[in-house]
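1. Here is my input, please return the structure:
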Amino acid sequence: MADTPRRPLSDLRQGETVQATITSHQPYGLTAELNDYDPVGASMDTIRRSSEPGVKRLALELPPVGATVDLVIGKVRVWDHDPWIWVDLTAPGPGED
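-> Here you go, the predicted structure:
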């Protein structure tokens, strides 16, 4: 059985819920791989987003590295250096997950 094709990064939309696998914990939060998309840099800054209810709840107990969770596209950032695109993630609010 062939691997399922990944969606292009042009399909990323702010507010969209995506499945992400946690790849590391960082002092500011976490990094993740977006499971259904072409490879792209992605992270959640739990300090900057600490006032958001979903992030606050997630930050109390960060998912372990390797866990797959539902996260939300906060913003898609285009940079002038590699990685050319970075996804700023947030967490679903209460009742959204």
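2. switch to C-alpha atoms for all contacts and neighbour counts from now on
-> Will do.
3. Doesn't K56 lie inside a helix?
-> Yes: counting by DSSP: H, G, I helix; E, B strand; the rest coil, K56 is found in a helix.
4. before we go on, could you also do this sequence so I can check it against the first one:
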Amino acid sequence: MTSHQPWGISVVILGHEDIGASVDAAVIDSPSANPRALPEEYPPVGAEVDAVVQQLRRYSSPAWARLSLRGQDLECFRWGCDFCGTPTVLSPGGDGVTLDVRSADGPGSTAVVAHRECLAVRLHAQSLERARIRSVGRSL
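-> As a prediction, the model looks like this:
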């Protein structure tokens, strides 16, 4: 934790100092049961804590990571599918995948989150990627 802000916390990811990172107050567990952690509930500046990468964006340099400190996210991370809108599990063994979308025209990229099936059924019927999407990252 490098500094407290009105919206959350600025952080550094150890070993990835070239990536900007932050934690929004809405993804910090609040002992007072508020939907957003209160500033006094933030981990102290200088603390090292476990976190889950919620989003990674590379629209422009440097890349930016949004992290979650919620205990439930550390156990099983869910994010809304960009195709159907319902949550998909992105933790190991989950039903979700993320795609890094880049242009051949220049720098920058974005990420798309999807259920494996939501993505697979949108690919051309003859695409070999349908089968790969259904199995990528899974143990054989």
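5. Please, which helix or strand holds the residue nearest the centre of the second structure?
-> Central residue of the second structure (Cα atoms, centre = their mean): Q54, 2.2 Å from the mean position. Using DSSP states H and E, Q54 of the second structure sits in strand 52-57.
6. Kindly name the residues of the first structure that line up with that strand.
-> Here strand 52-57 of the second structure aligns to the first structure at residues 72-77, judged by TM-score structural alignment.
7. contacting residues around the strand holding Q54 of the second structure?
-> Residues from elsewhere that reach strand 52-57 of the second structure, judged by Cα atoms under 8 Å, 6 or more residues apart in numbering: 63-69, 73-74, 77, 79, 109-111.
8. Ok, stretch 64-71 of the first structure next?
-> With Cα under 8 Å, 6+ apart as the test, stretch 64-71 of the first structure has contacts from 17-25, 63, 89-92, 97.
9. ok, 7 Å please
-> Stretch 64-71 of the first structure is contacted from outside by 17-24, 89-92, using Cα atoms under 7 Å, 6 or more residues apart in numbering.
10. And the helices in the first structure, which stretches?
-> Under the criterion DSSP state H, helices of the first structure are mapped to 53-60.
11. That one: strands as residue ranges?
-> 17-26, 29-34, 41-45, 68-78, 85-90 (DSSP state E).
12. Give me the neighbour count for E17 of the second structure.
-> As a burial measure, E17 of the second structure scores 10 neighbours (other Cα atoms under 10 Å).
13. same check, this time on the one 4 residues further on
-> Neighbouring residues of A21 of the second structure were enumerated by other Cα under 10 Å; the total is 22.
14. Now check the first structure for the residue matching it.
-> Aligned counterpart of A21 of the second structure in the first structure: A42 (TM-score structural alignment).
15. Thought D88 was touching its match, still the case?
-> Yes: using Cα atoms under 7 Å as the test, A42 of the first structure is close enough to D88 to be in contact (6.0 Å).
16. Out of the strands of the first structure, flag the one nearest V55 of the first structure.
-> Set against V55 of the first structure and scored by Cα to Cα, the strands of the first structure come closest in strand 85-90, at 6.3 Å.
17. counting contacts, what elements does the closest one pack onto?
-> strand 41-45, strand 68-78 (3 or more Cα pairs under 7 Å, 6 or more residues apart in numbering; DSSP states H and E).
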